[in-house]
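K.L.:
pasted the sequence and its predicted model underneath.
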Amino acid sequence: MPEPFEILRISEILAVILDGLQDDKKSLYHMSCCCRAFTDPALDILWRSMHSFAPFTLLIPQSASFVNDAPTSDCDLLKYRCNPLDDWKTFDKYAARVWSLRIGEYNNDGADLIKNWDCYTRLTVIRGQEEFHPFPKLRSLAYVLSGPIPPASEAISPLPTISYPPPYLKELRIIGLMRTMRTLHSTPQLQFGQIRSVDLSKAYIRAPELAALCTLLSHAPVSDLKIHLQDRLNMNWQAIPPMFPALKQSDVRGSMFSVILFMSRLAATNLHTLVFQPDGQPSGVAAFFDHLIPIIVEKLGKSLKSFDLHINEPRPHVRDSDLIKSILQGLEPLVEAGLQSLRLFLQVDSTMSVQFPPEVQSMLKPCAWPSLKQFRFTTKTTALE
C-alpha cells in the first residue's frame, strides 16, 4: 500500500485537493512552499483567479519601470522595444497561470485605479507589438469602474487592451461608468475570436462608448449577452454593423426606446432565450409594445422559444386592468410565432392582496395560452405609501 505522501503525488488526487482549497489562499501558499512536487500545481490554483492587478506591478522588470510612471502616449509606447524575454521571466511565470482577471480596483482618491489601468494598458501595448499578450491563458476579464471616479482619470480608456485582446478570452464583463473609448475608434476591425459571453448589465454606457463597443463586437461570436441600455441614446444606430449574429440568449434591460433601436440592429438568427426588463412609465410600456413586439417577431420569430418579461418600475396599480390586458394582448403575436415558454413578472402597487378583474384573471390562466408549453405569471405587491 502506498504511503499517504505518495498518494498526493498522484496528479488527479492532488488536483481534487487543491481545487477544494481554491478559496483558501493561505493554505495554497503553504502547499506551494512545503514540497517541490506541490509547487506548480498549487501556484496554478493560487493565481488562476486574480481579483486585482496590483500583485503584477511588483513583477514588472526594472528596465520597464516607466510603465508605472507619468502618462505616456500610445505613440511613445509603440516606439519602446520590449525587454529581452529573460527580463520578463518572473512576470510571465505567474501571469501565464491566470485564467480570470479583474481590473479596476481603486482607493478613495482614485490613485490605485489610475495606476493599475495605465500599467495594464501599457503592458498590453508594448508586449502586443510582438503579438504576445501578458496573460496568454486569460478566459475571463472584468473591468470594474464603480464608484466616484476623479476628473484626473477622464483620459483612462475603459477597455485599454481592446487593441490586443487576449487570444483565448471567452468572457468579458464591464462594471460602472465608461468614460472614453480612445483605443476603440482606431481598431474597429479587430475581432474577439473566441469570446462567448459579454456582461454589460452593470455598466453605465453613454452613446459614443456604446456605438464603439457594439461596432467592435459586431462580428464576435458572442452567444450570451447581458446589457443595460440608458434612456434615449443619441447615436446613429444605422452606422453600426448588424450586431451579434451568433447570439443565443440575451438579457436586455433599460429604456424601451433604446431597446427598440438596439433590437432593430441585431443580426441574430438563432436567439432562443430573451429576458427583458423595461424602464419607463407603465403607459409607455404598453405603447412601445406596438413597436417592439413586431421587431422581435420579425427578427426572432423563428428562433425565440423562451421570453421573460419583468415590469418592476414604475409599478402599475393592480386596478389598472386596461394596462395589464394590453401587455398580455401585445404578447400574443410572439406566442403565435412559435414561443414555447412565457414568464411574466409584474410588480404592482396595492393596499391589499392582488385581485385582478375577472377578464384579466381569465387571460392569466395557462389554458388561455394552449400553444405554450410553459406559462408563468408572478406578481409582487408593494403597499402604497
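P.N.:
Noted; the coordinates are in hand. Residues are numbered from 1 along each chain as shown.

K.L.:
drop to CA atoms for contacts and neighbour counts, all remaining ones
P.N.:
Fine.

K.L.:
could you pull out the helices for the stretch 151-300 of the chain?
P.N.:
Counting by DSSP state H, counting those that start in this stretch, the stretch 151-300 of the chain has these helices, from start to end: 207-217, 256-264, 282-300.

K.L.:
R139 is nearest to which of those?
P.N.:
Smallest distance to R139 across the helices of the stretch 151-300 of the chain (CA to CA): 16.5 Å, for helix 207-217.

K.L.:
how about the helices of the stretch 151-300 of the chain in JSON lines, adding distance to L200?
P.N.:
Formatted as JSON lines, the helices of the stretch 151-300 of the chain follow (distance: least, CA to CA, whole Å):
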{"stretch": "helix 207-217", "distance to L200": "10"}
{"stretch": "helix 256-264", "distance to L200": "14"}
{"stretch": "helix 282-300", "distance to L200": "21"}
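
K.L.:
gap between the most centrally placed residue in the chain and V275?
P.N.:
The centre of the chain sits closest to D199, judged by CA atoms, centre = their mean, with a distance of 1.3 Å. Per CA to CA, to the nearest Å, D199 is found 14 Å from V275.

K.L.:
and S27, by the same measure?
P.N.:
Counting by CA to CA, the gap from S27 to V275 is 41 Å.

K.L.:
same deal with D19?
P.N.:
Using CA to CA, D19 is found at 34 Å from V275.

K.L.:
so what's L344 up against?
P.N.:
With contact set as CA atoms under 8 Å, 6 or more residues apart in numbering, L344 has these partners: D308, L309, H310, R376, F377, T378.

K.L.:
please check those and keep the buried ones.
P.N.:
The neighbour count (16 or more other CA atoms under 10 Å) marks D308, L309, H310 as buried among those.

K.L.:
what strand or helix carries the second one?
P.N.:
Using DSSP states H and E, L309 sits in strand 306-311.

K.L.:
pull the residues that contact that strand.
P.N.:
Looking at what lies outside strand 306-311 - CA under 8 Å, 6+ apart - the contacts are 272-279, 339-347.

K.L.:
ditto for stretch 322-331
P.N.:
Outside stretch 322-331, the residues within contact range by CA under 8 Å, 6+ apart are P282, S283, V285, A286, F289, D290, I293, P316, V360, M363.

K.L.:
comparison target, given below:
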Amino acid sequence: MHRCLHITHILYDIASNIYGHVDPLSTKNLPGLRQARADLASLARTCRTFRDPALDVLWSFLTSFHPLIRCLPQDLWVKDDGGSLVFTRPLSSSDWVIFQQYAQRVRIFGRYQDPFLFEYIGYDVLRTLSRFLPDGGCFLPNLRQLNWSQPQDHMCKSSDTDYFLLLPLFMGPHLTCLCLESGLCVRTGLPSEPSTSALSIVPSLHASSPLIKNVECMGASEKITQSISESISQWPLLEYVEAGALSQHAIAHLCSLKSLKHLGVHLDQEGHHTHAKFPPTLESFKIVAQSLTACRQYLEDIHLTCGHLSIQIVSTEFSSASSFQQFFSFLSSHLSASDLHTVKFVYHRPYDGGPVDWSLETLRPLFVFKNLTTFHSSYYCATKLSDAD
C-alpha cells in the first residue's frame, strides 16, 4: 500500500469525496445519496485501513435515530404491527457497546424542517437506551450540530409522549450548532406546545453544551422562546442567533458579545419592544414581522451599525407608497449611515392588493446611507424611475 494511504487526513478526504456534490442532509438527490452511502459501506469493508475513515464519514450525517437501532443485533429488535422498532429482550452491555461504536461517529443529527428524527421508534426503546447513559451523558457524545424538530402531534402514539424531554440527551459537550423547531398541532395549525416539564429543561441547556455558537429557534411558541432566552443569556461564544422575541436579558447579553455576527428576530405578533445598542462587530441583522408597524415598534429603541439589513414583512394589510417612504425614513434614523451597504426588503402583500408605484421620493430616505450599494426588493411594485433618476 502506498505510504500516502497511511496518513489519516488523506484517507478521510478520500472517503469524504465519495459524496461529491451530493448534500447528505438534502432530499433533492436521494438516489445519489443512497449510492454514495453504499459506496462508503463498501469502502469500509475493503480493508482495515479504510474502515474507520469510511465509517466516520458514513455515520457523520444522521437524519434519523432509526439506523442506530438497526445496527444492534437482530435478535434484540423487531417491528410491531404499526411498523415501529421495539425491543424483544433486555438490552445487554455488549449491545450498548455496539451502539456506542456508531453513535460516537455522529457529528450532525437531524435535517432542517424534518420532524422525523424518531419516526417508527417506540418511545420505550429510547428510554431503555437512556438507562445505560452515565450521569450527564448523551446519546451522541461527539455531536457538533443538532437540528431538532418536534414531531407533530399526530406522529405520537399517545398523548403522554413528549419527545422534547429527550432533548438534553442529545446536548453534548462538543455541540456548537443548535436548531430548534416546533411541530404544528393538527387541530389548531399553531406550533405544538411542549409540556411544562419539557419547558423547564430548556433554560439549563447551556450547562451541558457550553460551546454553542449558532442558535436557531424557528416556528417556536412564545413560551419556548422565553425559555431559550435563559440559555442564550449564558452562552458566551454566540456568533449566529435567529429566534423569536427574546427577553430583554438575552438581548442585553447579545449586545455585550464581541463574537456576535448575525441576529435574526422573528415576531409573531405586534407589541414586541426592546432596547438595544448592538456592537459594531454585528455584521447582519434580520427582522421578520407581521406588518410595517410591528417592525417599527420593535426597532424603535434599537441602534444598529451592521452592514447587512434584511427585512421581511408578512402583512395582511395593503400599504401605500407613502407608507414605505415613511418606513425607510424611520430606518435612516436607527441605522449607521456609514456602515450599511446591503438592504434586502421582502414584502408579502395581500392577494387583493394591486401594485404600488414607487418613485424616487419613495427611496430618497435611503440616500443617507452613503455606502449603500445593493437594495433588493421582492415586493410587487411599479417603479417610476427615469434615466435621470
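P.N.:
The structure has been received and is ready for your questions. These numbers were taken from a predicted model, which means no experiment stands behind them.

K.L.:
TM-score for these two?
P.N.:
The pair, once superposed, lands on a TM-score of 0.71 when counted by TM-score structural alignment, normalised by the length of the first structure; 336 aligned residues with a CA RMSD of 4.0 Å.

K.L.:
ranges for the strands of the stretch 251-389 of the second structure?
P.N.:
262-266, 275-277, 284-289, 301-303, 308-314, 342-348, 356-359, 374-377, 381-384 (DSSP state E, counting those that start in this stretch).

K.L.:
reformat those as JSON lines; add distance to Q104 of the second structure.
P.N.:
Putting the strands of the stretch 251-389 of the second structure into JSON lines (distance: least, CA to CA, whole Å) gives the following:
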{"stretch": "strand 262-266", "distance to Q104 of the second structure": "31"}
{"stretch": "strand 275-277", "distance to Q104 of the second structure": "41"}
{"stretch": "strand 284-289", "distance to Q104 of the second structure": "35"}
{"stretch": "strand 301-303", "distance to Q104 of the second structure": "43"}
{"stretch": "strand 308-314", "distance to Q104 of the second structure": "38"}
{"stretch": "strand 342-348", "distance to Q104 of the second structure": "41"}
{"stretch": "strand 356-359", "distance to Q104 of the second structure": "56"}
{"stretch": "strand 374-377", "distance to Q104 of the second structure": "44"}
{"stretch": "strand 381-384", "distance to Q104 of the second structure": "53"}
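
K.L.:
for S333 of the second structure, find the nearest of these.
P.N.:
Proximity to S333 of the second structure (CA to CA) singles out strand 301-303 among those, at 8.7 Å.

K.L.:
helices or strands next to the closest one in the packing?
P.N.:
Applying 3 or more CA pairs under 8 Å, 6 or more residues apart in numbering; DSSP states H and E, one finds that strand 301-303 of the second structure contacts strand 275-277.

K.L.:
buried by neighbour count: which residues of the strand it packs on qualify?
P.N.:
Those would be A276, for strand 275-277 of the second structure by 16+ other CA under 10 Å.

K.L.:
what does the residue nearest to the centre of the first structure align to in the second structure?
P.N.:
Aligned by TM-score structural alignment, D199 of the first structure pairs with E216 of the second structure.

K.L.:
ok, that match to E242 of the second structure distance?
P.N.:
5 Å.

K.L.:
same question for I14 of the second structure.
P.N.:
From I14 of the second structure to E242 of the second structure the distance is 35 Å (CA to CA).

K.L.:
and what of Y298 of the second structure?
P.N.:
Noted for Y298 of the second structure: a distance of 15 Å to E242 of the second structure, by CA to CA.

K.L.:
cool, and C179 of the second structure?
P.N.:
Taking CA to CA, one finds C179 of the second structure at 9 Å from E242 of the second structure.

K.L.:
overlap in contacts, the two.
P.N.:
Counting by CA under 8 Å, 6+ apart, the residues touching both C179 of the second structure and E242 are V215, E216, C217, M218.

K.L.:
what's the neighbour count on the counterpart of C306 of the second structure in the first structure?
P.N.:
Using TM-score structural alignment as the criterion, the counterpart of C306 of the second structure in the first structure is L304. L304 of the first structure has 25 neighbouring residues, counting by other CA atoms under 10 Å.

K.L.:
equivalent analysis for R364 of the second structure, please.
P.N.:
R364 of the second structure has 12 nearby residues by other CA under 10 Å.

K.L.:
what sits closest to it if chain neighbours are left out?
P.N.:
Distances taken as CA to CA, 6 or more residues apart in numbering place Q325 nearest to R364 of the second structure, at 7.8 Å, with adjacent residues excluded.

K.L.:
which one of I14 and E242 of the second structure has more residues nearby?
P.N.:
A direct count of neighbours by other CA under 10 Å for I14 of the second structure and E242 places E242 higher, at 20 against 16.

K.L.:
the more buried one -> the first structure?
P.N.:
Counting by TM-score structural alignment, E242 of the second structure lines up with K226 in the first structure.

K.L.:
quick revisit: quick one: the strand holding L309 of the first structure to strand 341-349, angle?
P.N.:
Here strand 306-311 of the first structure runs at an angle of 10 degrees relative to strand 341-349 (axes from the mean of the first three to the mean of the last three CA atoms, to 10 degrees).

K.L.:
now P136 of the first structure: how far from L101 of the first structure?
P.N.:
Using CA to CA, P136 of the first structure is found at 12 Å from L101 of the first structure.

K.L.:
ditto for N83 of the first structure
P.N.:
Remark: distance between N83 of the first structure and L101 of the first structure (CA to CA) = 24 Å.

K.L.:
the two: which is more packed in?
P.N.:
Neighbours were counted for N83 of the first structure and for L101 using other CA under 10 Å; L101 has more, 20 against 14.
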